[in-house]
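> I need the structure of the sequence given here:
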Amino acid sequence: MADKQNQPVSRNQRIMERKVNLAKEADSWVMRVRTSDSRIVLRIVKDADRGIRILRQGLLLRFNPDDVTELLEEYFEAIKLLNNAAQKICEKAEVPYTPPEALLPRREMDADTKIDKTMDIAYDRGNGDLRI
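Got it, this is the predicted structure:
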């Protein structure tokens, strides 16, 4: 009987080990894809993520900032459209949907409200005890 350590590792085993190692990384997400539509979107996002990183790293050195800005704005607009479509789909299917925080409208606060909020955080709800 051959020793397991001396047996060659199959291609499928190498692929599975690589996927497991990638899943352990801090900036990775593991997703189960249930539809071909989602598979298409994830492939687009995977390649776009790589392209965006390269564009941002090469800004001013390799790429014109105006061109890059225009492309990134176009990409962000497409993301907002996808978000709206996903929200409508989930609403129709009665599935809870939480939009990404980056797509939620930001609330503007005046200076007094910001100070009040900071004081509420710094002090324990009016008890006069400073939180450390």
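> okay, CA-based contacts and neighbour counts for the rest of this
Noted.
> element containing Lys19?
helix 11-23 (DSSP states H and E).
> From the contact counts, what lies against that helix?
Packed against helix 11-23, as judged by 3 or more Cα pairs under 8 Å, 6 or more residues apart in numbering; DSSP states H and E, are no other helices or strands.
> Tell me the buried residues in the following helix or strand past it?
Remark: after helix 11-23, the chain's next helix or strand is helix 36-57, criterion DSSP H and E. By neighbour count on 16 or more other Cα atoms under 10 Å, the buried set for helix 36-57 is 55-56.
> Next, the structure of the following sequence, for comparison with the previous one:
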Amino acid sequence: MNSEKAPQAMKPETAAKKLGIYLPAAPQEFQDSVISRAEFTDLQSSPPEWLQELRHNGPHPRPEVARKLNVSIAGLARAGKTEPLTTAEIAELLQNPPQWLVDERASMAQVRTEEKRVRETRQAKDSH
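Just a heads-up that it's a prediction; the model follows:
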């Protein structure tokens, strides 16, 4: 019996999610390969040109779009924004915010305020 462990690896979907990129926009060789932990670390520490381009210009996956617009993923869905957006499309939405974006950002601000209040209440209870 061999006691050596196989190196950890991840599916391309997982790697793309952790890298914050939209997998279908990545090169085919990335989409078709299993990524080792070492390869993933290399991608993070010295991203190749294609990864830098995707991160900068998109298209971006929904979690990244939501983060850049300061709304929830559910807020994107409510607005019918289910497709990936490019950096230019996100910038356009931020420069000329449609009503749904104004509403969702206000909603997100309320949620964050409430989460902060709950955290502070818990901390106050824990300190007594």
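> After superposition, what is the TM-score?
TM-score of the superposed chains, computed with TM-score structural alignment, normalised by the length of structure 2, equals 0.35; 63 aligned residues with a Cα RMSD of 3.9 Å.
> rewinding a little: please point out which parts of the helix holding Lys19 of structure 1 sit buried.
For helix 11-23 of structure 1, using 16+ other Cα under 10 Å, no residue counts as buried.
> who does the biggest helix by length in structure 1 touch, helix- and strand-wise?
If you go by DSSP state H, structure 1 has its longest helix at helix 65-93. Applying 3+ Cα pairs under 8 Å, 6+ apart, we find helix 65-93 of structure 1 packed against helix 36-57.
> packing partners for the helix it packs on?
helix 65-93.
> Following the chain past the helix it packs on, name the next helix or strand.
By DSSP H and E, the next helix or strand past helix 65-93 of structure 1 is helix 111-122.
> any idea how far Arg112 of structure 2 is from Leu43 of structure 2?
In this view, Arg112 of structure 2 and Leu43 of structure 2 are 32 Å apart by Cα to Cα, to the nearest Å.
> Which residue of those two possesses the greater neighbour count?
Each of Arg112 of structure 2 and Leu43 has its neighbours counted (other Cα atoms under 10 Å); Leu43 has more, 16 against 12.
> Now do the longest helix of structure 1 against helix 36-57, angle only.
On the basis of axes from the mean of the first three to the mean of the last three Cα atoms, to 10 degrees, helix 65-93 of structure 1 is oriented at 160 degrees to helix 36-57.
> For helix 65-93 of structure 1, which residues meet the burial criterion?
68, 83, 87.
> which one of the residues you listed sits closest to Ala48 of structure 1?
Val68 (12.8 Å; Cα to Cα).
> ok, now how distant is the closest residue in space to the closest one that isn't next to it in sequence from Lys19 of structure 1?
Of all residues not flanking Val68 of structure 1 in the chain, Leu55 sits nearest, at 6.8 Å (Cα to Cα, 6 or more residues apart in numbering). As judged by Cα to Cα, Leu55 of structure 1 and Lys19 of structure 1 stand 26 Å apart.
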